[in-house]
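>>> Give me a model of this one.
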Amino acid sequence: MSETFRVGTRGSALATTQTGWAAKRLAQSSGLEVETILVKTEGDVITGPLSQLGGTGVFAAALRQHLLDSGCDLAVHSLKDLPTKQPEGLVLAAIPEREDVRDALCARDGLKLSELPEGAKIGTGSPRRAAQLLAFRQDFQIVDIRGNVPTRLGRVKGIGDTHDDGSVGRSVQGDLDAVILAAAGMRRLGLDKHITEYLDPQIMLPAPGQGALALEVRSTGSDHPALDQALADLDHLPTRMQVEAERALLAALEAGCAAPIGALARVEGQTLILEAVACNPDGSETMRRSAQSNGLSVQAAQELGRSLAESMIADGAAVVAGLV
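Below is the predicted model:
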């Protein structure tokens, strides 16, 4: 009888889809069977704006505790939702190759961002997205929303209730002109047909770690050598360097994943380039900076993130972003 490893996940369609993708890859590589464990997190049961739900990690805490208590051998997270400080006893064993990093506009009538009417109502639960939208156009009305991806899509006029399979129900809420969602999540769910524009990072820098998954195990390993090797094989060094730079910047700015901070790193040849933006929550002021490192290593990436953050802090980024 084959050994079985247990993978923990939240119960949302996106979480189970992401976990299913990772579990399948690991099962194929390791030769092990897989059992999925559903874990309800605080972020799934508390209502209210996401930015006010107790800071970073609100969706990850229960899943991590389940992993620490040996209720599962592996947890799969959206990396952008994880606090920058790694908890004692857990390690990110693998960060697979990143999906599309961009934010996506899902608007009525196929409209692009510049084509939305004056005073258009745009839904998002992210202060980072809200600030950059207002920096682009002050007339936008930002509406705080939460819920899973189909629920958010259902708020857009003409889209209605979009089910997990991409179909549209008869009930139409339609109180918004558009919503902003992560392109990666839309693509993973097969809902990218509703994207009317992939937002250029020059307009909207994504969240640090956006588009990347984090596969987490106990520091002592998963208790399955074949799984540990499969995790090592799935780890994608270019993606890990990118997100390490972005998250090091976020940590040095002492900003959580709900802060109006965007960051995106990319590898060009032997150079790692990091771009970052700090925004006033009302979009009235933004500070955008970039830096590069000629060393391609995780350590060099972390140093690049910290160095750029220190430069931005010296120029007043914390004041701009309302972090002090």
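>>> contacts, neighbours, all on C-alpha from now
OK.
>>> the strands in the stretch 151-300 of the chain, which residues?
Taking DSSP state E, counting those that start in this stretch as the criterion, the stretch 151-300 of the chain carries its strands at 178-182, 197-198, 213-218, 261-268, 271-279, 286-293.
>>> Buried residues, the last one. List them.
To tie it back to what came earlier, the one meant is strand 286-293. 286-288, 290-293 (16 or more other CA atoms under 10 Å).
>>> Just name the closest of the residues you listed to residue 221, please.
Set against residue 221, the nearest of the buried residues of strand 286-293 by CA to CA is residue 293 (31.8 Å).
>>> so what's the closest one closest to, chain neighbours aside?
Spatial nearest neighbour of residue 293, chain neighbours left out: residue 272 (5.2 Å); criterion: CA to CA, 6 or more residues apart in numbering.
>>> how far away is the one you found from residue 237?
12 Å (CA to CA, to the nearest Å).
>>> Who has more neighbours out of the two?
residue 272 (23 against 16; other CA atoms under 10 Å).
>>> Can you name the residues that contact the more buried one?
Contacts for residue 272 (CA atoms under 8 Å, 6 or more residues apart in numbering) come out as 242, 265-266, 292-296, 301.
>>> of these, closest to residue 142?
Closest approach between the contacts of residue 272 and residue 142, by CA to CA: residue 265, at 27.4 Å.
>>> how close does the closest one sit to residue 278?
15 Å.
>>> just the strands in the stretch 1-150 of the chain please.
Counting by DSSP E, counting those that start in this stretch, the strands of the stretch 1-150 of the chain are 4-9, 33-38, 74-78, 90-94, 103-107, 121-123, 141-143.
>>> Out of the ones you listed, which gets nearest to residue 115?
The nearest among the strands of the stretch 1-150 of the chain, by CA to CA, is strand 103-107 at 9.8 Å.
>>> compare with the first, here's sequence two:
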Amino acid sequence: MTERALRLGTRRSKLAMAQSGQVADAVRRATGREVELVEITTYGDTSREHLAQIGGTGVFVAALREALLRGEVDFAVHSLKDLPTAPHEGLALAAVPRREDPRDALVARDGLTLDRLPDGARVGTGSPRRMAQLNAYARSHGLRIETVPIRGNVDTRIGYVRSGELDAVVLAAAGLRRIGRSGEATELLPVDSVLPAPGQGALAIECPADDAALVAALSVLDDPHTRAAVSAERSLLAALEAGCSAPVGALADLLGDGRELTEMRLRGVVGTTDGSTLVQLSITGPVPTSHGDAIALGRELASEMLAKGAAGLMGERAL
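Coordinates of the predicted model:
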């Protein structure tokens, strides 16, 4: 008897469908089972308010999780940066596949890079994190830009540049790559200038925790290095008591001597959206040998950032 197809819950956006399709292909190869995509509309997709106004945290994942718990789908794919840091009762994070490029990408008119934008350039982004760091970069480099809050899918956002309404927009490089549009980026922003969101570039595969066979089947897609890195980043976010719409950037790198990985470096930043104040620190520790080690590194850096005043900066994140 042929097993029924696994039902993969996904948002309807072009990017979500693309990344869910890539996961579906990987699951087919790993399990030999057919996978069908089930499109689900989330509150974050239908609301026209800016993410900071609607809360940000979980607005793109709640409907998918409800479908999982009701048994309407067997597993779901999320952009990890959209996932709340607290575990969800009844659900398991079965796999975090290998991460795509975590950097932010600039899509600007006339092939411009950030430091060559004209005086007074209008740069669109829906992220307080990006606003904080872009404005701080501009201040430190003698540039004058205006960050403009925007919503919409990739086509909509790039359309603002094509129409001349904006001089540039900033998007996740991973998203552009997954939909085959990475060539439209005019610059990949260095992480020394703009740290990505915690978990940016990574995907999360969730399924019911009580389906041990499915958890085991999906776990073959897990990349332990990616999971360790994003665990540290998300631990930092959780310890700062900040949601995914807060102006917090974080990136964990596994470093080595060319033969083996020897340590993990975690960088974090919190800032006011006008870029006038940033708290930016880093910490280095041994390569995590357990989930707890990665969590501990994130908490340690969060403690240092809070001691430098990070909590007060997050209170100024409203757009």
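>>> follow-up on the earlier one: could I get the contacts of residue 272 of the first structure as CSV with distance to residue 70 of the first structure?
Shown next, in CSV, are the contacts of residue 272 of the first structure (distance: CA to CA, whole Å):
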residue, distance to residue 70 of the first structure
242, 30
265, 34
266, 36
292, 40
293, 39
294, 41
295, 38
296, 35
301, 32
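>>> which one in the second structure is aligned with residue 60 of the first structure?
Using TM-score structural alignment, the partner of residue 60 of the first structure in the second structure is residue 61.
>>> In the second structure, point out the residues matching stretch 305-321 of the first structure.
Residue span in the second structure matched to stretch 305-321 of the first structure, by TM-score structural alignment: 298-314.
>>> From what I see, residue 92 of the second structure and residue 218 are in contact.
No. Residue 92 of the second structure lies out of contact with residue 218 (CA atoms under 8 Å); the separation is 10.5 Å.
>>> quick one: which of the two has more around it?
residue 218 (24 against 18).
>>> Skipping its backbone neighbours, what lies nearest the aligned partner of the more buried one in the first structure in space?
Matched by TM-score structural alignment, residue 218 of the second structure corresponds to residue 231 in the first structure. In this structure, residue 231 of the first structure finds its nearest non-sequential neighbour in residue 94, 5.5 Å apart by CA to CA, 6+ apart.
>>> That neighbour: what's it in contact with?
Contacts of residue 94 of the first structure by CA under 8 Å, 6+ apart are 214-216, 231-232, 234-236.
>>> tell me which of these is nearest to residue 111 of the first structure?
Taking CA to CA as the measure, residue 111 of the first structure sits nearest to residue 214 out of the contacts of residue 94 of the first structure, at 33.3 Å.
>>> ok, now which ones touch the match of residue 218 of the second structure?
26, 93-94, 215.
>>> One more: residue 298 of the second structure?
Applying CA under 8 Å, 6+ apart, the residues near residue 298 of the second structure are 231-237, 239, 266.
>>> Quick one: those as CSV, columns for neighbour count and distance to residue 182 of the second structure too.
Below are the contacts of residue 298 of the second structure laid out as CSV (neighbours: other CA atoms under 10 Å; distance: CA to CA, whole Å):
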residue, neighbour count, distance to residue 182 of the second structure
231, 24, 27
232, 33, 27
233, 31, 25
234, 29, 26
235, 25, 30
236, 32, 29
237, 25, 28
239, 17, 33
266, 24, 26
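>>> Farthest-apart pair in those, please.
Largest pairwise distance in the contacts of residue 298 of the second structure, by CA to CA, is 14.0 Å, between 239 and 266.
>>> and residue 192 of the first structure, what pairs with it in the second structure?
Under TM-score structural alignment, residue 192 of the first structure pairs with residue 182 in the second structure.
>>> Now do the contacts for its match.
173, 176.
>>> Check residue 104 of the second structure too.
170-173, 188-189, 194, 196.
>>> circling back: which one, of the strands of the stretch 151-300 of the first structure, ends up nearest to residue 72 of the first structure?
If we rank the strands of the stretch 151-300 of the first structure by CA to CA, the stretch that ends up nearest is strand 213-218, at 8.9 Å.
>>> Which elements pack onto the closest one?
helix 61-68, strand 74-78, strand 90-94 (3 or more CA pairs under 8 Å, 6 or more residues apart in numbering; DSSP states H and E).
>>> What is the first one packed up against?
Spelled out, it's helix 61-68 of the first structure. Partner elements for helix 61-68 of the first structure (3+ CA pairs under 8 Å, 6+ apart): strand 4-9, strand 74-78, strand 213-218.
>>> where along the stretch 201-319 of the second structure do the helices fall?
212-219, 224-239, 291-307, 310-314 (DSSP state H, counting those that start in this stretch).
>>> buried stuff in the third one?
Neighbour-count burial for helix 291-307 of the second structure, with 16+ other CA under 10 Å as criterion, is recorded at 293-299, 301-302, 305-306.
>>> of all these, which comes closest to residue 122 of the second structure?
The closest of the buried residues of helix 291-307 of the second structure, once distances to residue 122 of the second structure are taken by CA to CA, is residue 305, at 30.5 Å.
>>> wait, what's in contact with the closest one?
279-281.
>>> circling back to that earlier point, out of the buried residues of strand 286-293 of the first structure, name the two that are farthest from one another.
Among those, 286 and 293 lie farthest apart (CA to CA), at 23.7 Å.
>>> Tell me how many other residues surround residue 316 of the first structure.
13.
>>> again, but for the one 5 residues further on
A total of 25 residues lie near residue 321 of the first structure under the criterion other CA under 10 Å.
>>> Repeat that for the one 3 residues further on.
Here the neighbour count serves as a burial measure; for residue 324 of the first structure (other CA under 10 Å) it reads 8.
>>> Distance check, it against residue 313 of the first structure.
The gap separating residue 324 of the first structure from residue 313 of the first structure is 11 Å, by CA to CA.
>>> Check residue 239 of the first structure too.
With CA to CA as the criterion, residue 239 of the first structure and residue 313 of the first structure are 26 Å apart.
>>> sorry, back to before: against residue 123 of the first structure, how distant is the residue nearest to residue 293 of the first structure?
33 Å.
>>> ditto for residue 109 of the first structure
Residue 109 of the first structure sits at a distance of 16 Å from residue 123 of the first structure (criterion: CA to CA).
>>> hang on, the earlier thing: for residue 225 of the first structure, which of the helices and strands packed on helix 61-68 of the first structure is the nearest?
With CA to CA as the criterion, residue 225 of the first structure lies closest to strand 4-9 of those, at 10.8 Å.
>>> nearest spatial neighbour of residue 75 of the second structure, skipping sequence neighbours?
residue 207 (4.4 Å).
>>> mind checking what that neighbour lines up with in the first structure?
So, by TM-score structural alignment, residue 207 of the second structure is matched to residue 217.
>>> tell me the contacts of that match?
Residue 217 of the first structure is in contact with 67, 73-75, 90-93, counting by CA under 8 Å, 6+ apart.
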